[in-house]
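1. I would like the atomic coordinates for the input below:
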Amino acid sequence: MTNLRMGQRKKKPSKKKLILRTSLILIALMVVSTGTYAYWLTKKAEEAANNAYDKDNTRVKSDLRESAVKPMTDNVSILFVGIDDSEKRGQGSEHSRSDALLLATLNNKSKSVKLLSIPRDSYVYIPNVDKKDKITHAHLGGTNATIDTVENLLNVPVDYYYRLNFDAFIEIVDALGGVEVDVPYELHELDENDKRTVNLKPGLQTVNGREALALARTRKQDSDIQRGERQQMILAAILKKASSVTSFTKYDNILEAVGNNMKTNMTFNEMKSFFEYIKGGMPNVESLSLKGSDDTSTGIYYYQLDEPALVETQNILRAQLGLIDNNLADNSGEADNAADTNNTEGSGYNSDYKSNYQSDNNNNQ
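-> Got it, this is the predicted structure:
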């Protein structure tokens, strides 16, 4: 016998209340699941970063810095070095030629990025061997030899580097579900195994890792400058996709690809500092290129850099890093404005390098 009076029935919750309760339960489960996933993701990121950290590299800071930079407060630069360390090449990761070189300079105040592509056949002075040659050959002396060459060429410190092989590039793009790029022309290109299996039609489309790599590497239908522009486009597409909310659940696969196929001098805590640049979405990225001309006068192809244009690029990068000084800065409005907005305090730049750099250049023309 129930306690309810005869004829009375227990009231059922209204449909609205049931929906509300169910929604609250689902939201609570989502919050818990997201928090658990985020915690697990952080641990996986730390593990990947530790795997990628180059423990054998003894370079604590750039020789152009008086003190080490702090990404949370300083303007910094990152050199991306793409290499082909496949077994077919037989050179190993540390002594392979660099297939792609991109320098990103990050301004902490504006959260902006200036991204410079350096043509692989640029004819430059390589300090490690004390002679001029294609910049791609600098990496035969190791990553530090490439860094020294880039610093000597651009007169800016390289604070951090990421050295990625082709496998990392392919796996990162695939983990993101592909990236959207504008293919400039019909492409029939070699894949990462040097087999002609990549075929693309011109136009805006989503490409997978193998296709993105082929598009970044091809050199037959345009110039080294346009090759750099294609690499910048693909990198920007990766950043855009990676910074989108929809990529949150794909980060574990990205981290696995990065940890297994990349080396860097950046610690996990330093990496976390750069989240500020993408937490609001895609950062403001300006693409730069080095002007020059083709040279086959010796029977070997070189890309001869235009000296006045090189100085202008140096000043833009130095302004972005807050390193403009009266002797090297030109009077362009961009450089002046950038210098006004950047903070040089704490940057630790070694101004004595200027005279050494100029002396090296004069001795190696």
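
2. going forward, measure contacts between C-alpha atoms and count neighbours the same way
-> Will do.

3. leaving out sequence neighbours, find the closest residue to Ser112.
-> Closest residue in space to Ser112, ignoring its immediate chain neighbours: Asn284 at 4.9 Å, by C-alpha to C-alpha, 6 or more residues apart in numbering.

4. packing partners of the top helix by length along the chain?
-> Scanning the chain for the longest helix, with DSSP state H as the assignment, gives helix 15-52. Secondary-structure packing of helix 15-52 (3 or more C-alpha pairs under 8 Å, 6 or more residues apart in numbering; DSSP states H and E): helix 251-261, strand 262-264, helix 268-273.

5. the first one - contacts with which helices or strands?
-> Same thing as helix 251-261. helix 15-52, helix 166-175.

6. quick one, strands of the stretch 251-365 of the chain?
-> 262-264, 284-289, 292-295, 302-305 (DSSP state E, counting those that start in this stretch).

7. could you report the separation of Gln221 from Thr197?
-> 17 Å (C-alpha to C-alpha, to the nearest Å).

8. who has more neighbours, those two?
-> Taking other C-alpha atoms under 10 Å, Gln221 and Thr197 do not tie; Thr197 has more neighbours (15 against 12).

9. list the contacts of the more buried one.
-> Applying C-alpha atoms under 8 Å, 6 or more residues apart in numbering, we find Thr197 in contact with His188, Glu189, Leu190, Asp191.

10. one more, for comparison:
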Amino acid sequence: MHNIAFQLTETGETLVKKTLTGVLEIPIEHYISIDFEGFRSVIDELDGVEVDVDRKLYYNDPTDGTYIDLTPGLQVLNGDQALDYVRHREDNRGVKYYSSDYDRNRRQQEVIKVMTDKLASLGELTKLFKLLEVAGEHLQTDLSKGQIMGLAMDLKDISPSTLVSLDNGGYWKDGYTYLDREKFLTVRTTLQREMDVRSDQISELNNSPIHASDKGTTSTNQ
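-> Model (predicted):
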């Protein structure tokens, strides 16, 4: 009996970077991911986030300890509640109360904007360092400590009013996500322009099933 060793050459993070690079034709150089506990801790360290819950969200799953019970209205959510707010998908009251991926994305963007506003108002570097310390053990990234500090300093000076969301026109149908071709190409072109991606770089990055020169069909690079 022989032992066979396999070397993992691709992780979830590297695959996401590679996929986004090919589809959007922009260089995705780094990633940062944070686990649920880290998300809760950061929100609590920021003394919560104020959001306008648009409808009642209710889901109870005793098998994993999930208990979501949020009522509509403007309110400050703590770490646990904020995680419930961005995670809600199924609902105990039935399918018509479910949250789609687009609902979840909208809520996530809302929370990120509030967090950005709070980061900009921290003022003191000691508070920023404390926040990084709280998040530290729950973060996974390929950034160095120095790069993380530099990024944190940049984020502190960003105002939510400068954040822009790009609508790709995506919609859900029969278990699949479909993208509006023209809106997707607009998103891709906008990102390339803002990142100053050169035309010669684009040809090297291209691995997309959607091509600007072929607006009638969808093709896949082999």
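
11. if we can go back for a sec, show me what the residue nearest to Ser112 of the first structure lines up with in the second structure.
-> Taking TM-score structural alignment, the alignment pairs Asn284 of the first structure with Thr162 from the second structure.

12. still on that earlier bit, what comes up buried for the longest helix of the first structure?
-> Residues of helix 15-52 of the first structure classed as buried by neighbour count (16 or more other C-alpha atoms under 10 Å): Leu41, Lys44, Ala45, Glu46, Glu47, Ala48, Ala49, Asn50, Asn51, Ala52.

13. closest one of the residues you listed to Asp360 of the first structure?
-> The shortest distance between Asp360 of the first structure and any of these, using C-alpha to C-alpha, involves Ala52 and amounts to 33.7 Å.

14. any idea how far stretch 107-122 of the second structure is from the middle of the chain?
-> Here stretch 107-122 of the second structure is found 13 Å from its chain centre; the criterion is C-alpha atoms, centre = their mean, to the nearest Å.

15. kindly report the same for stretch 188-208 of the second structure.
-> 21 Å.

16. what do you get for stretch 199-214 of the second structure?
-> On the basis of C-alpha atoms, centre = their mean, stretch 199-214 of the second structure sits 24 Å off its chain's mean C-alpha point.

17. swap in stretch 164-176 of the second structure?
-> 14 Å.

18. for stretch 143-155 of the second structure, same thing?
-> Centroid displacement of stretch 143-155 of the second structure relative to its chain, using C-alpha atoms, centre = their mean, is 18 Å.

19. mean deviation, stretch 106-118 of the second structure versus the first structure?
-> In the superposition with the first structure, the average deviation recorded for stretch 106-118 of the second structure is 0.9 Å (mean C-alpha distance after the TM-score superposition for the first structure).

20. Asp52 of the second structure reaches Gln75, doesn't it?
-> Yes: the pair Asp52 of the second structure / Gln75 is scored as a contact, 6.3 Å apart, by C-alpha atoms under 8 Å.

21. just to revisit the earlier point, distance to Lys240 of the first structure added to the helices and strands packed on helix 251-261 of the first structure, as a markdown table?
-> Shown next, in a markdown table, are these (distance: least, C-alpha to C-alpha, whole Å):
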| stretch | distance to Lys240 of the first structure |
| --- | --- |
| helix 15-52 | 19 |
| helix 166-175 | 12 |
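
22. the ones you listed: which one's closest to Asp295 of the first structure?
-> Closest to Asp295 of the first structure of those is helix 166-175 (C-alpha to C-alpha; 28.6 Å).

23. just tell me the aligned range of that closest one in the second structure.
-> Matched against the second structure by TM-score structural alignment, helix 166-175 of the first structure falls on residues 36-45.

24. mean shift of that stretch relative to the first structure?
-> By mean C-alpha distance after the TM-score superposition for the first structure, the fitted stretch 36-45 of the second structure averages 0.8 Å away from its aligned residues in the first structure.

25. contacts for that stretch?
-> With C-alpha under 8 Å, 6+ apart, stretch 36-45 of the second structure has contacts from 49, 78-80, 82-83, 115, 131, 134-135, 137-139.
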